[in-house]
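**Q** my questions concern the predicted model and sequence given below.
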Amino acid sequence: MSTNTAVTAPVTDSPNRTVPAGWQAAPYTLVFVLFFLIPLGLVLMVSFWDFNEYELIPAFTVRNYLAIFEGCSALTDHGDFCVTLSTYLSTLKFSFLVWLITLVLGFAVAYFLAFHVRSSGMQTALFVLCTVPFWTSNVIRMISWVPLLGRNGLVNQGLQGIGLIDQPIEWLLFSDFSVVLAFVHLYTMFMIVPIFNSMMRIDRSLLEAASDAGASAWQTLWNVIVPLCKTGILIGSIFVITIVMGDFVTIGVMGGQQIASVGKIIQVQTSYLQFPLAAANAVILLAVVLMIIWGLTRLVDIRKEL
């Protein structure tokens, strides 16, 4: 008599144990706190400190903010704004001009790469070509304009050589023109990249449908491509505006140290060890930039578009 016995291995329940979401986000939160919130908090704290020629005095005061806006309650005798408002208006002027020019150039370049270059290899090659200026430092790229735009530079000599001008053009260098030109040269790439990324995500069948419906190229561009690229336009705009608002090196070099900006004022104040005053200016600049970003994000809900 034989009996068949079946031996079965016990089944053990081994659920997949995952790390809680809070712990997964902890390293990123730590980096955010250490490198953003704490430095920002320190700047805000120092902006309310007092100081003299020799030391910082950790005593609460609003003297720094009052000093920044001193005399801004009314126009001067010549009808001008105070120094602070004039400096902010100048900085906003540069930001607007650079944003507008980089938007037009960045959109045109991204449009050409996305819709007129069929080969992905050629797209990559041309895109890398756009990044060539970033292979050198910003200072070198700015200085390269000096022998071109100077009084005895290549541009003036060329125009005089063909008889278009009799005297060198003075405003080509160390002027608002040269500052805007350098900004556009330096930061157009920050507009190209996000717009190009948005264009590459557009379903090409939408363009074909617009064409089949009788839309012209301009109608397709304005009614189809631009609305679908608004996320890239917004991201590029935030990059360009925030960088230009805080820049002081470009304005100092290309403006011949003669054009004021908020970033330049902060740099000068720190060089004279007026850290609380510089911190107050930095807080005000941050508030202005955040208001601009808030206004831009009201136009496009970036969280829904991404």
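**A** Thanks, I have the structure now. Numbers count the residues shown, from 1 in each chain.

**Q** going forward, measure contacts and count neighbours with C-alpha atoms only.
**A** Fine.

**Q** now do the contacts for A279.
**A** For A279, the contact set (C-alpha atoms under 8 Å, 6 or more residues apart in numbering) comprises 43-44, 46-47, 266.

**Q** among those residues, the buried ones, what's the PyMOL command?
**A** In PyMOL, the members of the contacts of A279 classed as buried (16 or more other C-alpha atoms under 10 Å) are selected with the following command:
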select buried, resi 43+44+46+47+266
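
**Q** okay if I get the contacts of A279 as CSV plus distance to T91 and secondary structure?
**A** Compiled in CSV, the contacts of A279 are given as follows (distance: C-alpha to C-alpha, whole Å; DSSP: H, G, I helix; E, B strand; the rest coil):
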residue, distance to T91, secondary structure
V43, 21, helix
L44, 22, helix
V46, 24, helix
S47, 21, coil
I266, 13, helix
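
**Q** which helices and strands does the helix or strand hosting V179 pack with?
**A** Under the assignment given by DSSP states H and E, the secondary-structure element containing V179 is helix 176-187. The helices and strands touching helix 176-187, judged by 3 or more C-alpha pairs under 8 Å, 6 or more residues apart in numbering; DSSP states H and E, are helix 83-111, helix 138-143, helix 249-254.

**Q** and that helix, what's buried?
**A** 176, 178-187.

**Q** for comparison:
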Amino acid sequence: MTGVAGPPGGIRRVGVVGCGTMGSGIAVLCGRAGLDVVVVASGPAAVPAGRARLTGSLERAVSRGTLTGAERDATLGRLEFTADLDALADRDLVVESIREDEEQKAELFVALDKVVRSPRAVLASNTSSLPVTRLAMVTGRPERVVGTHFFNPVSALPLVELTGTLLTGEDTLRRMTEFVEVALGKTPIRTPDRSGFVVNALLIPYLLSAVRMVEYGVATAEVIDQGMTLGCSHPLGPLRLADLIGLDVVTAIAESLHREFREAQYAPPARLLRMVEAGLLGRKSGRGFYAYP
């Protein structure tokens, strides 16, 4: 007798905490994959904005012709929005995607550990820089905690950094690899549990070097970006890329790397710190190294 294959990794019900750029992207990805998704916003007032962000993303996909109206409606039907963490009790996987603040993420993992009932449920962090062990150790299930670092925009970029700690079970990593590959259609790479993992450990010093060149008057942002796009075939120059990521996010990752490795290449330049303090965060605020009317 032939059995019917279950969902990839045994994961059918997904929770996403946070519905900013990354959280909403992950939620849409899971919804389009046919999964039952609960999205938890930071508070009741954030629920309508989160729903609007996800709906807007799906509408843009329809306008581009990459999604039909029927598929949009079906995806929205799989998404539930709430501000109540208790709605995650029956989830097979919960992905945390709140701001890159270790204390806030740790507090959330303590709460998720109490709320999520299934002993096999996986708790994942979309952290782009923080060591996952620190989050795993505040829970009673460190063997079920992983890092799943998606990239922006989630719908377009195929990579997911999958990070296990010294305590993560091999079964958890196997299930998550299958889930990322089969259910989500992404390419996972196993990365070490160190600040920045692989991609940001390479990328952030490059972005910071470009900021320093602007700060020291070596070249303008436009010249630097032209140099890297036209001379090195990069799709985006480093400063436009920093604006896309968010200068606050770049700063947070740099500070995490600098705390862990104490190397000068990871220290955020004063120019970058002042821009963040002034609210010049890049594309999402309308102005960074470039203006976005």
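**A** Thanks, I have the structure now. Every value quoted in this text rests on a predicted model; they were computed, and no experiment measured them.

**Q** got a TM-score for the pair?
**A** Remark: TM-score between the superposed chains equals 0.24 [TM-score structural alignment, normalised by the length of the second structure]; 109 aligned residues with a C-alpha RMSD of 5.8 Å.

**Q** between the buried residues of helix 176-187 of the first structure, which sits nearest R303 of the first structure?
**A** Here the nearest of these to R303 of the first structure, counting by C-alpha to C-alpha, is Y187; it sits at 24.5 Å.

**Q** angle of the helix holding V179 of the first structure against helix 83-111?
**A** Taking axes from the mean of the first three to the mean of the last three C-alpha atoms, to 10 degrees, one finds that helix 176-187 of the first structure is oriented at 50 degrees with respect to helix 83-111.

**Q** so which bits of the helix or strand just after helix 176-187 of the first structure are buried?
**A** Past helix 176-187 of the first structure, heading to the C-terminal end, the next element that is a helix or strand (DSSP H and E) is helix 189-200. Judged by neighbour count (16+ other C-alpha under 10 Å), helix 189-200 of the first structure contains these buried residues: 189-196, 198-200.

**Q** closest one to Q219 of the first structure among the helices and strands packed on helix 176-187 of the first structure?
**A** Short answer: helix 83-111, nearest of these by C-alpha to C-alpha, at 14.8 Å.

**Q** for the next helix or strand after the closest one, buried residues please.
**A** Helices and strands here follow DSSP H and E; after helix 83-111 of the first structure, the next one along the chain is helix 120-130. By neighbour count, with 16+ other C-alpha under 10 Å as the criterion, the buried positions of helix 120-130 of the first structure are 123, 127.

**Q** could you check the angle helix 120-130 of the first structure makes with helix 83-111?
**A** Relative orientation of helix 120-130 of the first structure with respect to helix 83-111: 160 degrees, computed using the same axes, to 10 degrees.

**Q** just send the buried residues of helix 189-200 of the first structure back as a markdown table, with distance to L159 of the first structure too.
**A** A markdown table is the format used below for those (distance: C-alpha to C-alpha, whole Å):
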| residue | distance to L159 of the first structure |
| --- | --- |
| M189 | 30 |
| F190 | 32 |
| M191 | 32 |
| I192 | 32 |
| V193 | 35 |
| P194 | 37 |
| I195 | 36 |
| F196 | 36 |
| S198 | 41 |
| M199 | 40 |
| M200 | 41 |
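
**Q** closest to V109 of the first structure out of those residues?
**A** Minimum separation from V109 of the first structure among the buried residues of helix 189-200 of the first structure (C-alpha to C-alpha) is found for I192, which lies at 6.8 Å.
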